[in-house]
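Participant: Fold the stuff below for me.
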Amino acid sequence: MIRGLPFSQLPKTIQDAIVFTRKLGFRYLWVDALCILQSEGPHDTSHQEDWSHETTRFGYYYQNSAITIAATGARSSDDGLFLPRPALAFDPNPVILRRKGPTGETRDISILPNVPSWISEIKRAPLYERGWAIQERILSARVVHFAANMILWECHERRATEIDHVGSSLNDRSNGMVYEEVSDFMPIVRKLQLQGGSASQVVREWYSFIEGYTSAKFTFMGDRLPALSGISALIQRHIPDCYGAGLWQSAVPEGLAWLIEDKLAEDIPDPVSPPATTTELKQMLPSWSWAASRGTVRFPSSLESWEPVLRMEDWDVKSAGVDTSGQILSARLRVRSAFKNFSASELGFKSSAELFSQLTNFIRSPTWITAEYGQAFASEGRETKFTEEKIKLFQSDKSALLNYRRKLLDGATKGFDIYYKDTDMQKQASIANKKLTRERLQNNEEICSKLIPDFEFGCRRVSLGNGYLESLIKPNTKAIFDEIKCVDESGILDNNNIQHDFDIIICATGFDVSHRPAFPVLGRGGQNLGDVRS
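Facilitator: The predicted structure follows:
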């Protein structure tokens, strides 16, 4: 055990913290870097036991501290607390210019300097780029921030700066100075400590807070959940809910709805922050948790308007600590969900074929796929999305936008004869589309014979399918034209009693088949289709 260290051998930031503590009249100072045996990573077993034990006590330390000293503006422990200030950048006194008006009266004009603000000093500060520091800030009753240009005060009630001594209330969301994910969560924590709180409100704010939290950096990405252990343990003491792997039991569906903001960053090895890839992370964390992502995640902004189709049936999370807040040892989740219908355009079959290792497409009947619909207006490569250059052109040149809209209207109007039976345009469209469909499918006769209709082009709704036909012949894609007999727990049973097991089923219908028009709809031979489908 270390009994003492010479003051001169301590890093500059710790030296300054000791001086400041003595000036305040306190006898004791707790410094995590000195009071915990620092782990060198997941494979460092010599220090792991002390580190695992102490991380579960972080919440206790910071909640019960008289004051927390934050080296907010320092980039390393050698920078210190009392950073040099550029004099010209910190002069709150206005410059008064006095001038006479046209009638001889005197007027004063005040020119205020562009002084540092809370946002510039805190939100982008080096300290709060570190994930571990966020918990320290939220749990501390009082924080003194030694920022780059000034000292700031923060507690669970107010914030103040050297320029604005009165400051602003933490609950004042109309004040843009304090509007950020971490700041918004602090009043929730404070209210829990003083009065208790609504579990639904806490959980709703939790996922919003996680969005800001996941943008922070960690030396070891596996620390994402342990660095929240103090906050999650505090919440569990005040609301009737269970926590595990970053999710709350009462809101598992919402907790599973996270999206990766930067998919590319997920798979780029990071030479500074091991583990290097998401694959390695998922060996340490459950893949369904947002914590298994390396980058920033986002949750839907309006969870209240969701239609619940998923139900959590069972979960089991085992942690290294004394509760479910520490390092994850094992995690299991079982959910049950209904099926949700999407239109073909929402499905994005081309993108799905690129995302999934195996994709099966059930096609119940022949249909026209518009292999070249609107290609006269598409970008290179049949890309139907506008390029950034095109968007900027439309924003800056209204006439260019108007001309483009007129071309679209003109093309759609002139092509309307496609939908009239036996017109030359309809016949030509059928011939051209059959030819293009075969080309896209590389003359795969098994698919062509079942997919290409024998009825006229436009007789039924035409499906937009840029890239869809090419996807059907990819090695990881299978097209099935048999009817579906039933959908069961493991997948789909077709009419030939062949079982197809799937992880996900996406139903691309888009029609309300329960609708009955007020007039009769007659089919071939004068048959009333309403009688057939009743």
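Participant: contacts and neighbour counts: CA atoms only from here.
Facilitator: Will do.
Participant: quick one: the strands in the stretch 1-150 of the chain?
Facilitator: 68-70, 95-100, 106-111, 142-146 (DSSP state E, counting those that start in this stretch).
Participant: how about these in JSON lines, adding mean neighbour count and distance to residue 218?
Facilitator: Putting these into JSON lines (neighbours: other C-alpha atoms under 10 Å; distance: least, C-alpha to C-alpha, whole Å) gives the following:
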{"stretch": "strand 68-70", "mean neighbour count": "21", "distance to residue 218": "18"}
{"stretch": "strand 95-100", "mean neighbour count": "11", "distance to residue 218": "44"}
{"stretch": "strand 106-111", "mean neighbour count": "11", "distance to residue 218": "42"}
{"stretch": "strand 142-146", "mean neighbour count": "22", "distance to residue 218": "21"}
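Participant: closest one to residue 330 among those strands?
Facilitator: Nearest of the strands of the stretch 1-150 of the chain to residue 330, taken as C-alpha to C-alpha: strand 68-70 at 34.0 Å.
Participant: which residues sit against that closest one?
Facilitator: With contact meaning C-alpha atoms under 8 Å, 6 or more residues apart in numbering, strand 68-70 is reached by 17, 62, 127, 140, 141, 142, 143, 144, 145, 146.
Participant: If we use 6 Å, what do you get?
Facilitator: Strand 68-70 is contacted by residues 143, 144, 145 when judged by C-alpha atoms under 6 Å, 6 or more residues apart in numbering.
Participant: How far off centre is that strand?
Facilitator: For strand 68-70, the separation from the chain centroid amounts to 30 Å (computed by C-alpha atoms, centre = their mean, to the nearest Å).
Participant: again, but for stretch 147-156
Facilitator: In terms of C-alpha atoms, centre = their mean, the centre of stretch 147-156 is found 29 Å from the chain centre.
Participant: Okay, the residue nearest to residue 183 when sequence neighbours are not counted and residue 186: tell me how far apart.
Facilitator: The shortest distance from residue 183 to any non-neighbouring residue, by C-alpha to C-alpha, 6 or more residues apart in numbering, is to residue 170 (7.6 Å). According to C-alpha to C-alpha, to the nearest Å, residue 170 stands 8 Å off from residue 186.
Participant: go on, residue 178?
Facilitator: For residue 178, the distance to residue 186 (C-alpha to C-alpha) stands at 11 Å.
Participant: To check against the first, give me the structure of this:
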Amino acid sequence: MIRTACHVPGDTASVLSVLQVQRWLRRCSATHSKYGSIGLDVSLPTRLIDVEFGLRLVETKGMHNRYVSLSHCWGDRDSTTAKRTFKITRENLSSSLENIDFTSLPRTFIDAIIFTRKLGLKYLWIDSLCIIQDDQDDWRHEASLMANIYENAVLTLGATASASGSAKIPKFPVLIRIDARITSKGKRYIVYAQRQLPHLMQYEPLYKRGWIFQERYLSPRFLHFASNELIWECREGMGCECNENKLLETTDSDPVGYFNAFKSYYLEAFTASPYRVQVAWRDVVHAYTELNLSHAKDTLPALSGITKKFIGLRPEDIYLAGLWESSFVYDLLWHAESYGILKKSLRPRLEKWRAPTWSWASIDSAVMTRGTSHNYGNDDEPRMTSCIDVLDVNCIPAGDDITGELSSGYAVLRGSVLAGYFRFKPRSYESHCIAKGGYEMSFFPDYRLDTDDDSRVQDGDCVFCLRIATDSPRRENSLDDFLVLRRKRGMIGTFERIGVMTLAVDGNDFYRMFESRREECAITIV
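Facilitator: This next block holds a predicted model:
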């Protein structure tokens, strides 16, 4: 089938491309008014780049105006190119307020500056130029403001196809002239052809980056500089230069629409029931943890903007290292995945502590829970009942932001516990097991247990299972959920989580043994 499409200029900096973006901006501003007008001045971020005349850093000090933000991949920060890339530090802060050398900037930044100028806007926000990179306090403060920074931007430019700051925003293939004819009325016309452009957004470099998750979701308007064309995304629709609108409107067969599904879950949470808000959060965690971060310490900060939006939806609730007080038991039921868009494998326990082991933020794998929309459709209440008493949960932030980095955390839970032994079967599909009284049951490990460090769990080591929740109401094929724990080395009476286990209630010998030998006790998990 031969379809008609719009001409793709082949250069994102072309007059035609800029005019198209301006049309998208005007249409969004006029028809999607609840998301803010493009002509509305807002309170500006702490610092911005003034691109109007020359180039310099501006400390806004309460100013109101309009600005554009940039979302991009840092690339390999340990590379020689990355080390030479200009960024704001305490040493060059004063001079940057006077002037920034245009030639010192990476190619992606230069392209973003040029495009901002062509849109007729004065200010641009770029993380490495507007946050002091060698000042931890400044970084934590600015990271806590990410929700406002991206939400208030007129437009976010996404260097979607660029794997690092040194890459140019791409130019696209030109059309091929096929024929020229004269109509019966004597009018001359020309026929051009181009391959149908793919819209496989999830494979672009930017979509593999953890920070893009909140940058994209919080931005009212996001412009993708993709591999083949410009793709527009706002909270009420999508568009592209080739104008394949029918493809972009679908969500079941089109990759763009499919990859946009998690954004829909996030936006729907703002009008959902309290339980569906809980489910939406777990969907967000699942999608977010499939992505990669250059620095492990960024796991919670890189989601802090979206977290703050959910705090607004759960004003009576308490946020706890990626979990929530009101749904703490059900939020505990995450397990590590070793598949997904990026096919992240099970990884070793982190060398440096980042979060308590009961939090998904303590590992680097993608996670899934039994309480997401993938499992339970559109239920408005959980299908599980808690089997534990949560006696105490405490998380201490490293700075002033409760959604940012942590310095410590623990949970005290009372419930039914059974001690057993770890069994490892390297050639078996069910390779990680708890053994007790001649019975064995497999579990999902949170991380690689065979590493040569303090996190290693060896065959024969003592481990424990703590029952967390059960299906409600009880029915045929009901399941109970357990945390798998071990004693924390060097800390008396303290445990750490190493996995999660699900047991069938009926006809299960291990479950019957658990019921006959379990003990009720309170344990502290760090």
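Participant: could you redo the contacts of strand 68-70 of structure 1 as JSON lines and give each row distance to residue 306 of structure 1?
Facilitator: Shown next, in JSON lines, are the contacts of strand 68-70 of structure 1 (distance: C-alpha to C-alpha, whole Å):
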{"residue": "143", "distance to residue 306 of structure 1": "38"}
{"residue": "144", "distance to residue 306 of structure 1": "41"}
{"residue": "145", "distance to residue 306 of structure 1": "40"}
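Participant: who wins for proximity to residue 265 of structure 1 among the strands of the stretch 1-150 of structure 1?
Facilitator: strand 68-70 (30.0 Å).
Participant: As a markdown table, the strands of the stretch 1-150 of structure 1 with distance to residue 349 of structure 1 would be great.
Facilitator: Conversion of these to a markdown table gives the following (distance: least, C-alpha to C-alpha, whole Å):
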| stretch | distance to residue 349 of structure 1 |
| --- | --- |
| strand 68-70 | 51 |
| strand 95-100 | 63 |
| strand 106-111 | 59 |
| strand 142-146 | 51 |
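Participant: Of those strands, give the one that comes closest to residue 249 of structure 1.
Facilitator: Proximity to residue 249 of structure 1, assessed across those by C-alpha to C-alpha, is greatest for strand 142-146 (31.1 Å).
Participant: Residues contacting the closest one, please?
Facilitator: Residues from elsewhere that reach strand 142-146 of structure 1 (C-alpha under 6 Å, 6+ apart): 67, 68, 69, 70, 71, 72, 81, 151, 152, 153, 154, 155.
Participant: Mind checking which of those residues are buried?
Facilitator: The neighbour count (16 or more other C-alpha atoms under 10 Å) marks 67, 68, 69, 70, 71, 72, 81, 151, 152, 153, 154, 155 as buried among those.
Participant: Between all of these, which two are separated the most?
Facilitator: Pairwise across these, and taking C-alpha to C-alpha, the largest span is found between 81 and 155, at 19.2 Å.
Participant: Next SSE downstream of the helix or strand hosting residue 389 of structure 1?
Facilitator: Using DSSP states H and E, residue 389 of structure 1 falls within helix 388-396. Downstream of helix 388-396 of structure 1, the first helix or strand assigned by DSSP H and E is helix 398-414.
Participant: so that following helix corresponds to what in structure 2?
Facilitator: Counting by TM-score structural alignment, helix 398-414 of structure 1 falls onto no part of structure 2.
Participant: and that helix, what other elements does it pack with?
Facilitator: If you count contacts as 3 or more C-alpha pairs under 6 Å, 6 or more residues apart in numbering; DSSP states H and E, helix 398-414 of structure 1 packs onto no helix or strand.
Participant: counterpart of the following helix or strand past that helix in structure 2, which residues?
Facilitator: Once helix 398-414 of structure 1 ends, the next helix or strand along the chain (criterion: DSSP H and E) is helix 424-440. Aligned by TM-score structural alignment, helix 424-440 of structure 1 falls on no residue of structure 2.
Participant: Can you give me the buried ones in helix 424-440 of structure 1?
Facilitator: Neighbour counts over helix 424-440 of structure 1 (16+ other C-alpha under 10 Å) mark 425, 426, 427, 429, 430, 433, 434, 436, 437, 438, 440 as buried.
Participant: Contact partners for the last one?
Facilitator: Listed by C-alpha under 6 Å, 6+ apart, the contact partners of residue 440 of structure 1 are 469, 470.
Participant: what separates it from residue 478 of structure 1, distance-wise?
Facilitator: 16 Å.
Participant: and what of the third one?
Facilitator: As for residue 427 of structure 1, its distance to residue 478 of structure 1 is 31 Å (criterion: C-alpha to C-alpha).
Participant: Likewise for the fourth one?
Facilitator: Plainly put, residue 429 of structure 1 is 28 Å away from residue 478 of structure 1 if you go by C-alpha to C-alpha.
Participant: cool, and the first one?
Facilitator: Per C-alpha to C-alpha, residue 425 of structure 1 is found 33 Å from residue 478 of structure 1.
Participant: again with the fifth one
Facilitator: From residue 430 of structure 1 over to residue 478 of structure 1 the distance is 26 Å, taken as C-alpha to C-alpha.
Participant: Burial check on the nearest residue to residue 344 of structure 2 once chain neighbours are set aside, number of neighbours?
Facilitator: Spatial nearest neighbour of residue 344 of structure 2, excluding adjacent residues (C-alpha to C-alpha, 6+ apart): residue 338 at 5.3 Å. With neighbours defined by other C-alpha atoms under 10 Å, the count for residue 338 of structure 2 comes to 14.
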